[in-house]
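Enquirer: Sequence plus the predicted model coming up.
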Amino acid sequence: MTSARPARVAVLISGRGSNMQALVTTQDESFRIVLVASDRPEAAGLAWAREHGLPTFALAPKGIGKPAYEAALDAALREAGAEYIALAGYMRLLSDAFVARWRDRIINIHPSLLPRYKGLDTHARAIAAGDATGGCSVHVVTEELDAGEVLGRAEVPIHADDTAETLAARVLIEEHRLYPAMLREFVRR
């Protein structure tokens, strides 16, 4: 059942924000991006968000510590009226306390077919294992790394001449397709 108004979503990024851009450009009656936040004030995705009229928040945790950083982030999310959080290339682990405050309202896009290859270097690990396919997954964020309910996956064939970079480029195309669709479904639950 569609709500009377779009769900208010904040997107957390650490870099160029290509998945954030995919979410922004596919907003519809189901969700609206109300804030783009980053742990890296120099993140290229913040500039893109500002150019597209989106509110932004940026704060580096270095020097202030994780608790102070997360308190400031939480305050910015609440001030923006965020109801959900979409992690989109956000490369910082959230504390258990932060995840608990936003329980069942944070999702993430991960570049592997979960539960395989949690964490980093997913494409290289899939190639090294001789897998026939790689891909991406959207999952609910829990206190355990990349272990929450998988909402959806997209598979990409691994070619004999693939490198981690060539596979990542093909998977990214699928990430941009999958993430908006899964966010849309998630906020409608």
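Expert: Thanks, I have the structure now. Residues are numbered from 1 along each chain as shown.
Enquirer: only C-alpha atoms for contact and neighbour calcs from this point on.
Expert: Will do.
Enquirer: all strands of this protein, in order?
Expert: Using DSSP state E, the strands of the chain run over 7-13, 31-38, 56-58, 84-87, 106-110, 133-140, 150-157.
Enquirer: Dump these to CSV, plus distance to Trp48 and mean neighbour count.
Expert: Below are these laid out as CSV (distance: least, Cα to Cα, whole Å; neighbours: other Cα atoms under 10 Å):
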stretch, distance to Trp48, mean neighbour count
strand 7-13, 12, 25
strand 31-38, 10, 24
strand 56-58, 10, 20
strand 84-87, 17, 24
strand 106-110, 20, 25
strand 133-140, 23, 24
strand 150-157, 26, 18
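Enquirer: Output the ones you listed in CSV, with distance to Ile64 appended to each entry.
Expert: Shown next, in CSV, are the strands of the chain (distance: least, Cα to Cα, whole Å):
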stretch, distance to Ile64
strand 7-13, 19
strand 31-38, 15
strand 56-58, 13
strand 84-87, 22
strand 106-110, 24
strand 133-140, 28
strand 150-157, 33
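Enquirer: hang on, Arg125 packs against Arg116?
Expert: No. Applying Cα atoms under 8 Å, one finds Arg125 not in contact with Arg116, separated by 9.5 Å.
Enquirer: neighbour count winner among the two?
Expert: With neighbours defined as other Cα atoms under 10 Å, Arg125 and Arg116 compare such that Arg125 has more, 16 against 13.
Enquirer: What distance do you get for the more buried one to Ala22?
Expert: Per Cα to Cα, to the nearest Å, Arg125 is found 26 Å from Ala22.
Enquirer: How many neighbouring residues does the closest residue to Ser30 other than its chain neighbours have?
Expert: Excluding the flanking residues, the one nearest Ser30 by Cα to Cα, 6 or more residues apart in numbering is Pro6, at 4.5 Å. Pro6 sits with 17 neighbouring residues when counted by other Cα under 10 Å.
Enquirer: Presented hereafter is structure B, for comparison with structure A:
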Amino acid sequence: MKKVAVFASGSGSNFEAIAEAVGRGDLKAEIELLVCDKPKAKAIERAAGFNIPAFVFQPKDYDSKVAYEKEILGELKRREVDFIVLAGYMRLIGETLLSAYEGRIVNIHPSLLPAFPGKDAIGQAFDAGVKVTGVTIHFVDEGMDTGPIIDQEAVAIDREDTREQLQKKIQAVEHSLYPKTLAKLLT
């Protein structure tokens, strides 16, 4: 069974969906660690609810990205983590982690990449007035949302949708698609 670490910066709803899939046996993996760069993130509470340890850090406490990624790498190695799953982690992964986990880091993004990369993809799609957006799961490389695409699912934007409604539709797809895709990847 693969050992994974989930990286999150915010509410942790995708983390929770993954942990629930593990609990149901739909995803044959062990979540060894939550890595979080925001000490007040709700994801930390969610991890505690599943008895999953959290490594919490603040990048400003380190001299460089290399310094904090080396510390993260040490935590991952101690726990023999095989795979990294980004779930709302709002930092680009640097060379330290990319080289140690080449081809074993995945991310979820709330758009049909390559459209609307980066921050606030839902807002970008909403403001652009497109009729369809969606969710993409991709391997992580040195760019921002540029790695090879693993899976995608479209989400229609209805004329009456508010931004908040669109976000809920996207999250519903994320919470279903990510665990299913991870289950395929990790077996």
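Expert: Alright, I've got the coordinates. Note that the structure is predicted; figures quoted are calculated from it, not measured.
Enquirer: Quick TM-score on the pair, please.
Expert: TM-score for the superposed chains, counting by TM-score structural alignment, normalised by the length of the second structure: 0.92, backed by 183 aligned residues with a Cα RMSD of 1.3 Å.
Enquirer: Thr142 of the first structure touches Arg101, doesn't it?
Expert: No. Thr142 of the first structure sits out of contact with Arg101 when judged by Cα under 8 Å, with a separation of 11.0 Å.
Enquirer: So for these two, which sits in the more crowded spot?
Expert: Neighbour count, other Cα under 10 Å: between Thr142 of the first structure and Arg101, Thr142 has more, with 21 against 10.
Enquirer: Tell me who's in contact with that one.
Expert: Asp96, Val99, Arg103, Asp104, Gly148 (Cα atoms under 8 Å, 6 or more residues apart in numbering).
Enquirer: let's go with 6 Å and repeat that
Expert: Gly148 (Cα atoms under 6 Å, 6 or more residues apart in numbering).
Enquirer: For Ser30 of the first structure, see how far away it is.
Expert: In terms of Cα to Cα, Thr142 of the first structure sits 23 Å off from Ser30 of the first structure.
Enquirer: Repeat that for His110 of the first structure.
Expert: Distance check for His110 of the first structure against Ser30 of the first structure: by Cα to Cα, it reads 22 Å.
Enquirer: What of His159 of the first structure?
Expert: 37 Å.
Enquirer: Look up the closest residue to Met20 of the first structure, ignoring the ones flanking it.
Expert: Counting by Cα to Cα, 6+ apart, Met20 of the first structure lies nearest to Ala88, which is 5.9 Å off, once chain neighbours are set aside.
Enquirer: in the longest helix along the first structure, what counts as buried?
Expert: When the first structure is parsed with DSSP state H, its longest helix is helix 164-187. Neighbour-count burial for helix 164-187 of the first structure flags 164, 167-168, 171-176, 178-180, 182-184, 186-187 (criterion: 16 or more other Cα atoms under 10 Å).
Enquirer: ok, now stretch 118-128 of the first structure?
Expert: Neighbour counts over stretch 118-128 of the first structure (16+ other Cα under 10 Å) mark Thr122, His123, Ala124, Arg125, Ala126, Ile127 as buried.
Enquirer: Stretch 97-104 of the first structure too?
Expert: Buried residues in stretch 97-104 of the first structure, counted by 16+ other Cα under 10 Å: Val99, Asp104.
Enquirer: From the chain's centroid, how far away is that stretch?
Expert: Here the centre of stretch 97-104 of the first structure is set off from its chain's centre by 15 Å, with Cα atoms, centre = their mean, to the nearest Å.
Enquirer: cool, stretch 111-118 of the second structure as well?
Expert: Taking Cα atoms, centre = their mean, the mean C-alpha location of stretch 111-118 of the second structure is offset from the chain mean by 15 Å.
Enquirer: Centroid-nearest residue for the second structure?
Expert: Note on the second structure: the residue nearest the mean C-alpha position is Ala87, at 1.8 Å, using Cα atoms, centre = their mean.
Enquirer: Tell me the counterpart of that residue in the first structure.
Expert: If you follow Ala87 of the second structure across to the first structure using TM-score structural alignment, you land on Ala88.
Enquirer: same deal with Val130 of the second structure?
Expert: In the first structure, the residue paired with Val130 of the second structure is Asp131, using TM-score structural alignment.
Enquirer: now do Ile44 of the second structure
Expert: Using TM-score structural alignment, the equivalent of Ile44 of the second structure in the first structure is Leu46.
Enquirer: Next one: Asn14 of the second structure relative to Leu33 of the second structure, how far apart?
Expert: Going from Asn14 of the second structure to Leu33 of the second structure by Cα to Cα gives 14 Å.
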